[in-house]
Every structure is written in C-alpha cells, then in structure tokens.
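S.K.: Kindly generate the corresponding structure for this input.
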Amino acid sequence: MGHRITRAALHLSVDEVKERMHTNAHPWVRHHWWIIYNALVAPRKAEEIALHTGTSATTVHRVVSIYNRLGPIALETPGKGGRRHQYLSLAEEKAFLFPFFAQAESGEIATVAQIQHAYETKVGHEVAESTIYRLLNRHGWRKLVPRPRHPQADPQEQERFTKNFEAQAQALIATRTVEDKRPVLIMAQDEGCFGRINRAKQCWAPPGARPHVPAQVVREYTYVYAVVAPAPGQIVSLILPEASTAMMNLFLEQVSQTFSTHFIVMQVDGAGWHRANELVIPENIRLIPQPAYSPELNPVEHIWDELREKYFHNRIFPSLELLIDVLCQGLNDLAYDTERLRSLTNFPHLKVII
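M.R.: I've put the predicted structure just below:
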C-alpha cells in the first residue's frame, strides 16, 4: 500500500462540487462527484477514500486523475457503454414500426424478413437479422400464437352478448316460480371430440436431439359433454358415443340431478342439438345461447385445450378404450383441482351478481 496523497484539483469550489454531487440526474455521476469531494476537502490515500465512498482504490485513482487532467466535463460525459452507434433513435424506431401494427394485429407478420427489408431501405444498407430482433425486443414486441377467430364471427354481437349476459341471466332467473328459492349457479357447457387421429406437435428437447413421435390416422372418436361452474370451480362431465339431441338430454338430466339444490343458468353454443324440438330441458335449468361462430366466449374450450396439451400431446392410443381411460383421468384431475379449474374458466362475463 502506497503513501501518496490523492488530491483533487481546484477546478471548482467545494460548494460547486457539493451541489453537483447532490443534483446530477445520474447516480454514477453523483458517485464520481462524491469521490472528488472527498479528495478535495480531505485529501488522503486513495485506499481511505475508496473505503469511505464504497468503491475501489483503482476507481478513485481513475476518477481523480481524469478530473485533474480534463476538468468537470470529464466526469459528466458518458463513457463507452450504452447505445452509441444506433442506426435510428428510439423515437425514429417507434415511428418506423408504427405502419406494421395493423399487420401485426391481424397476425400477418410471421418472420422478421418483411421488417428487415423495410429497415434496410430506411437506413440505406443491409443489416443483420439480429439487428431486427434487438429492435423488436427494445419496443416490447414478442412472437406468440394468435387467438383464433372464425371469419364469420361478429365482434359487435360478441361484445353485446358479454355486456348483456347478466341481464339475460336475471331475466331467466325471473321465470322460475315464486316458491323456488334455490341458489343460482352460472354455468357454461360444451362438447369436445377426442379421437385416435394425432399429429406431431411442438415440444421441448435438449441440444442435439430431434424427437421422433408416432403419428396415425384412425377415425375412431368419442365425445365429452362438460359443464363448468367457474365461481365455485366445479365441473360435471359425461363421455358419450355421439353428439346428438338424445345425448344432450341425458347430459342435462345428469346435470339437473347433480345440482338439484340449485337453479342453473347455462351458456351453450348454437349446435343443433342445443335447440332441437326434441330437447328436454329440466325444470331447474335455463339456457342462454352464445353468438354464432364464437367458441372463444365459452370457457369450456379451455378445458379441451388443457386436456389435449397435458394428456394427449404427441401420444397415440392402440384402442379407443385406452384413450377413454386417459380422458377420464384428465377430467377427474380437473374436477379435484378447483383452483386450476377456476383459473381456466372464470370468464369476466360469467361473474354475475345475483
């Protein structure tokens, strides 16, 4: 350890140094002024100043040396770090990306090639693909799977349905008899088809590994009828051989008996067997049809996605019976996990205050 005293030059008065130490907008600059303040009012060994200011002796030597040689400007000039050689400023980048928003919202930008071509035209020379990835990352863009929407869906009708759902539910509740004081349960119902046709899906794999998964086309199917009550996190389901009015009648009777102590308002889609003349609706159930081509409004669709991802992903089944066994396991797991079920299905429009 040396004995040399580290002393700051009198470029500024003590009061001026103290003011900059407290008022500069950048923490790293304020810290440098703190070092200069110590070297100015109490010159001593660099190791002692470093101990007092919470830095290294090397930093003290560097800061005091450059201040003594170049003056205050040396401390307040940005160093080598940061973004110094950008093609466009952040504001220019934002303006450049703006025309791509409409295409992005409609899911038309699948790769960065289109943006890269426009960017190269803008700056007048070629750039690396990684430049575009960093550009998109700086502005919060990310690559994700779009939410599917049927081309014939009516967004305005969908919005009206969600806004008016509570009013529809209240109107149906008013149709029960005066003596019926059972608590009301808001539910949503749907059917899902599960079969032995499977296609390879994306999966995780370590470096150097390319998974091989079996694929088959065997046209054997079964159907799951399910209804969820999002608020309490409950589900009732039946596995039936077909989608038809007769099967729907069986299912509604099962739901009615399971929740016999409740009055049920149930959202359904526009399938033919939900509005057939032969449909028998139990006395404690009322149906609310959702808009056409709008599966995204039905929370039971999330149940099908969950089952297919967690229990059927890249699997084949040698028989329909084995597939049904796995299907039963998945449905039972969901039935026992009320928090998970509530998280999957508690859509805002179903939070009706009775």
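S.K.: going forward, measure contacts and count neighbours with C-alpha atoms only.
M.R.: Will do.
S.K.: which residue is nearest the middle of this structure?
M.R.: In the chain, the residue lying closest to the centroid (CA atoms, centre = their mean) is Leu144, at 9.2 Å.
S.K.: Just say helix, strand or coil for that residue.
M.R.: Three-state call for Leu144 (DSSP: H, G, I helix; E, B strand; the rest coil): coil.
S.K.: Which element is encountered next along the chain beyond the longest strand seen in the chain?
M.R.: Criterion DSSP state E: the longest strand present in the chain is strand 184-195. Following strand 184-195 in sequence order, the next helix or strand is strand 221-229 (DSSP states H and E).
S.K.: and for comparison, fold this next one:
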Amino acid sequence: MPRIAYLAPHFSSDQLKQKYLKTTEPVASRRWHLLWKVSLGWTLKNSASAVGINYDYAKQILKKYNQLGAEGVKNLKNKSRRGGNQPLLTAKQLEKLAQQLKLKAPDGGVWTGPKVARWIEQENGLEKVWNQRGWDYLKKLKYSYQSPRPKHRKANAQEQEQFKKKLPFKVKKLEEKYPIAEIDVWFFDEHRVGLKPILKKVWSPIGERPTAVVSHRYEWLYVYGFVKPKTGETLWYLIPRVNTLWLNLVYQNFAVDAGICEKKSLINRR
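M.R.: From the prediction side, this is the model:
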C-alpha cells in the first residue's frame, strides 16, 4: 500500500479546502489544492498528478508547509517582481472565454486546461501557452473539475416539468374526494443492475453539477424502488425477472411495508 505523506496539523482538511477555493493567486491556490488532497488521504504522487504539478515540486511544497505553515504556501516570487507579469487575457478577452466555455470545445468535446491554453494561443497569436495556464483561467472563471451526473438520453425535461406542475392538483382532488383518508404519494421505477458507463471528470462552473448523456447496459437483475418524495422514505425490492407474477409479489410486499389500508390511499407514479 502506498505510503501517505506526513502533513503537519496547521489546518484541518476543511480549512485547507476553503483556502484552496478562496485563494485568487493561481500558484498559491494550486499549492493549497495539493495540500487539501493530501489531507484527504491521497498519496503525494497522486495529489501532484491531480493538481497538475511535478512530483519533486510537490515534495518541496509539502516540506515548506510542514515547516512554516501558511507562510510556506505563499508565492514569494510575486513579491520580487515589479508590477508582475501581464495577464495573458484582457478583461474583454476573459469575458469572451467565459462565453466560449458555455459552448462545446473546438474539437466538439468538453473543455480542458490544454484546450483553453490552445484557445489563448489562437486568440493572442502566441506560439506557446503552457497547458497549466489553461487550468489557471478555468479556475479564474470559477470552474471546478467534477464528475457529471448521469442523464438518460431519452429523458424529456418538458414532460418532467409538466408532471411537477400537475401533481399537486391531482393530490388535491383526491384529498377532496376522500377527506378522511390519508393520501400518500409514491414514485415507482424499475432498474436493471449491470454495467454503467465510466464518467470522467470535466470542467464546470462551481456550484453547477454537469450532466452526461449515457446509454446503460445491464445484467439481468431488477431493482424495484419506491420513493416517498414528502419524507424521502424508500423501499427496495430485488427480483430476478419482470413478469406479472413477480410484479404482483412486489406490490403485495410494498402494500404491507408502506402500511396501505382502507383508510390510507395511494398514488403510485411509475
């Protein structure tokens, strides 16, 4: 098992994360990012790879942090420069990049640090922009590296919104029709357990979870799930196949587990 690097307890893992997210200076932000990864139990080598820095450089960062704490993380080179380096992009170009990131990358795929670096090269007619600078500008525009939330290719957002609007009216009509009964709303769906596509991480604005259209493949084991939106209560049943006999058995067990009776009505939305 790889050895976990020693990290001096100057800050907690949550504090390291906040410093990484709130630090605007790119070099220092990347260093805090590295230290936060190490605090989560990552090896130094894997942390350096995830952040995009050299392993030997990562060892230097860790050593200075252990010795000096926050002072060891600061980018002292900035202080030695008079006026600092000019940014690669002007404010207007930065806004242009922000708009471009909302579209697909030039190759039709998702945006990455190297692709942003190539965009900067083309925008400014530069011969070479380091890939890391693309990562810096993604961070500057408040993007983070996230795993997309799966979204089925057949999902219809318009129908979903219409259902959300109509459901309260359906429940209200039932309450008026059966004033004494207790109305429960459950959602039901079935799922075949099996292989799923591997979702890679992509750059996305902080606070916005991306989605990825997928086409699942399955083994022949079925999960029947019932969810009560009001409370979050869930009931699960595993069955080997789908037919009338097995479905009736699931409904019978569900009725018992959910406490369905004469005085308790049910709306089951599949």
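S.K.: before we move on, back to that, what lines up against the residue nearest to the centre of the first structure once you look at the second structure?
M.R.: Taking TM-score structural alignment, the alignment pairs Leu144 of the first structure with Gln146 from the second structure.
S.K.: Could you pull up the residues touching Lys228 of the second structure?
M.R.: Asp184, Val185, Trp186, Phe187, Thr234 (CA atoms under 8 Å, 6 or more residues apart in numbering).
S.K.: Go through these and give me the one with the most neighbours.
M.R.: Trp186 (20 neighbours; other CA atoms under 10 Å).
S.K.: is it true that that one touches Ile260?
M.R.: No. Using CA atoms under 8 Å, Trp186 of the second structure is not in contact with Ile260, being 11.6 Å away.
S.K.: Identify the contacts common to those two.
M.R.: By CA under 8 Å, 6+ apart, the residues touching both Trp186 of the second structure and Ile260 are Leu266.
S.K.: Just name the closest of the contacts of Lys228 of the second structure to Lys37 of the second structure, please.
M.R.: Ranked by distance to Lys37 of the second structure (CA to CA), the contacts of Lys228 of the second structure are led by Thr234 at 34.0 Å.
S.K.: The helix or strand the closest one falls within packs against which elements?
M.R.: According to DSSP H and E, Thr234 of the second structure maps onto strand 233-239. On a contact count with 3 or more CA pairs under 8 Å, 6 or more residues apart in numbering; DSSP states H and E, strand 233-239 of the second structure meets strand 221-228, helix 244-258.
S.K.: Among these, which comes closest to Leu126 of the second structure?
M.R.: When those are compared by CA to CA, strand 221-228 sits nearest Leu126 of the second structure, at 55.0 Å.
S.K.: So which bit of the first structure is that closest one matched to?
M.R.: Using TM-score structural alignment, strand 221-228 of the second structure corresponds to residues 222-229 of the first structure.
S.K.: Off-centre distance for the matching stretch?
M.R.: How far stretch 222-229 of the first structure lies from its chain's middle: 26 Å, per CA atoms, centre = their mean, to the nearest Å.
S.K.: how big's the offset between it and the second structure?
M.R.: Once fitted to the second structure, stretch 222-229 of the first structure is off its aligned match by 1.9 Å on average (mean CA distance after the TM-score superposition for the first structure).
S.K.: Map Phe165 of the first structure across to the second structure for me.
M.R.: Mapped onto the second structure by TM-score structural alignment, Phe165 of the first structure lines up with Leu167.
S.K.: To what extent is that match buried, counted in neighbours?
M.R.: Counted with other CA under 10 Å, residues neighbouring Leu167 of the second structure total 13.
S.K.: re the thing from before, now the helices and strands packed on strand 233-239 of the second structure in a markdown table, with distance to Leu174 of the second structure?
M.R.: Output for these, formatted as a markdown table (distance: least, CA to CA, whole Å):
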| stretch | distance to Leu174 of the second structure |
| --- | --- |
| strand 221-228 | 17 |
| helix 244-258 | 19 |
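S.K.: deepest of the ones you listed, which one?
M.R.: For these, the largest average neighbour count (mean count of other CA atoms under 10 Å) is found in strand 221-228, namely a mean of 18.
S.K.: Report the contact partners of Trp32 of the second structure.
M.R.: Counting by CA under 8 Å, 6+ apart, Trp32 of the second structure has contacts Leu16, Lys17, Lys19, Tyr20, Val73.
S.K.: From the residues you listed, which land in helices?
M.R.: Leu16, Lys17, Lys19, Tyr20 (DSSP state H).
S.K.: so how far is Leu35 of the second structure from the first one?
M.R.: Yep, that's Leu16 of the second structure we're talking about. Applying CA to CA, to the nearest Å, the value for Leu16 of the second structure to Leu35 of the second structure is 7 Å.
S.K.: Pick out whichever of these two has more residues nearby.
M.R.: Leu35 (27 against 20).
S.K.: Okay, and the more buried one sits in which element?
M.R.: With DSSP H and E as criterion, Leu35 of the second structure is part of helix 26-39.
S.K.: ok so, going back, mind putting the contacts of Trp32 of the second structure in JSON lines, distance to Leu245 of the second structure included?
M.R.: Below are the contacts of Trp32 of the second structure laid out as JSON lines (distance: CA to CA, whole Å):
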{"residue": "Leu16", "distance to Leu245 of the second structure": "55"}
{"residue": "Lys17", "distance to Leu245 of the second structure": "52"}
{"residue": "Lys19", "distance to Leu245 of the second structure": "57"}
{"residue": "Tyr20", "distance to Leu245 of the second structure": "56"}
{"residue": "Val73", "distance to Leu245 of the second structure": "65"}
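S.K.: List only buried entries from these.
M.R.: Among these, those scoring as buried are Leu16, Lys17, Lys19, Tyr20, Val73 (criterion: 16 or more other CA atoms under 10 Å).
S.K.: nearest to Pro87 of the second structure, of those residues?
M.R.: Tyr20 (20.9 Å).
S.K.: Taking the contacts of Lys228 of the second structure, tell me the two that lie furthest apart.
M.R.: Longest distance between any two of those is 12.9 Å, between Asp184 and Thr234; criterion CA to CA.
S.K.: what's the burial count for Gln60 of the second structure?
M.R.: Using other CA under 10 Å, Gln60 of the second structure has 12 other residues around it.
S.K.: next one: Arg30 of the first structure
M.R.: 21.
S.K.: Average offset of the top helix by length along the second structure relative to the first structure?
M.R.: Counting residues, the longest helix in the second structure under DSSP H turns out to be helix 157-177. Aligned to the first structure and superposed, helix 157-177 of the second structure gives a mean residue distance of 2.5 Å (mean CA distance after the TM-score superposition for the first structure).
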